[in-house]
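Engineer: got a predicted structure plus its sequence, pasted below:
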Amino acid sequence: MSVGGSYDCITKTPLGDQKGVLTVIPGDGDSFTGNITGDLGSMDIRDGRISGNTLSWQMKMTMPMPMDLDCTATVEGDVITGKVKAGMFGTMDLTGTRRA
């Protein structure tokens, strides 16, 4: 099954649970593009890579403060689980399910 699609996600942050929709658009080879959109706005995926059912990518957060995020996630069926590394705030859990 393709890792592409849209996922309703929750990231456990120091500011509480942040809901968002992660969109994964597979590209050529092992690359992908997309974004995550939520209450704090939208962030584009940069340097998206696919290895089997594992995704890795970066995002540049601007709200509530500028920060580079390093992300990894695994897709199993319609479930995505992963980690978001947010500088001095450490690593946060990301979970979600594919939208129908």
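Structural biologist: Everything's here; your move.

Engineer: contacts and neighbour counts: CA atoms only from here.
Structural biologist: Will do.

Engineer: and the residue nearest the centre of the chain?
Structural biologist: residue 22 (5.7 Å; CA atoms, centre = their mean).

Engineer: nearest residue to it in space, please, no chain neighbours.
Structural biologist: residue 36 (4.2 Å; CA to CA, 6 or more residues apart in numbering).

Engineer: hold the first one in mind and look at this next one:
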Amino acid sequence: MPAQHSPSGHTVHLSTSGVDARITPDEFGGFVLEIGGAVQSHVDLADPARIRYEYLRRMANVLDAASPDGAPVRVLHLGAGALTLPRYLQATRPGSEQTV
């Protein structure tokens, strides 16, 4: 099924799981990813260091505590959602090696 566009977002049917994935803009200029009607992730393309959801903020805090501020890190991401953490690391730790 092709992607469906509307002013309120972008929806695509995921054939492997049989559910819809939807990306909708939020009130602050970011985007929310929903899969099967459940919110999964959020990303702000203008400010990737702004993390909206607590579970992602905690992961970012662990990454920040693991090495000095701004130092590149090497990370393997298992799952990506809206690519919130890869974008965060790209913005806050340039030169990091990331596999998504």
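Structural biologist: Sure thing, it's come through. Computed from a prediction, not measured in an experiment: that's the story for all the values here.

Engineer: what's the TM-score here?
Structural biologist: After superposition, the two chains reach a TM-score (TM-score structural alignment, normalised by the length of the first structure) of 0.33; 47 aligned residues with a CA RMSD of 3.1 Å.

Engineer: what's downstream of the helix or strand hosting the residue nearest to residue 22 of the first structure, the next helix or strand?
Structural biologist: Using DSSP states H and E, the element containing residue 36 of the first structure is strand 31-38. Downstream of strand 31-38 of the first structure, the next assigned helix or strand under DSSP H and E is strand 41-44.

Engineer: tell me what that next one is packed against?
Structural biologist: Other helices and strands packing on strand 41-44 of the first structure, by 3 or more CA pairs under 8 Å, 6 or more residues apart in numbering; DSSP states H and E, are strand 31-38, strand 54-61.

Engineer: Throw those into a markdown table and include mean neighbour count and distance to residue 71 of the first structure, thanks.
Structural biologist: Written out in a markdown table, the entries for those read as follows (neighbours: other CA atoms under 10 Å; distance: least, CA to CA, whole Å):
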| stretch | mean neighbour count | distance to residue 71 of the first structure |
| --- | --- | --- |
| strand 31-38 | 18 | 12 |
| strand 54-61 | 19 | 5 |
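
Engineer: between those strands, which gets nearest to residue 75 of the first structure?
Structural biologist: Of all these, strand 54-61 sits nearest to residue 75 of the first structure, with 6.4 Å by CA to CA.

Engineer: give me the contacts around the closest one.
Structural biologist: Around strand 54-61 of the first structure, the neighbours that count as contacts under CA atoms under 8 Å, 6 or more residues apart in numbering are 43-50, 66-75.

Engineer: which of these are buried?
Structural biologist: Among the contacts of strand 54-61 of the first structure, the ones that count as buried by 16 or more other CA atoms under 10 Å are 43-46, 48-50, 69-75.

Engineer: from the residues you listed, pick the one nearest residue 31 of the first structure.
Structural biologist: Nearest to residue 31 of the first structure among those, with distances taken as CA to CA, is residue 49, at 4.5 Å.

Engineer: not counting sequence-adjacent ones, nearest residue to that closest one?
Structural biologist: residue 31 (4.5 Å).
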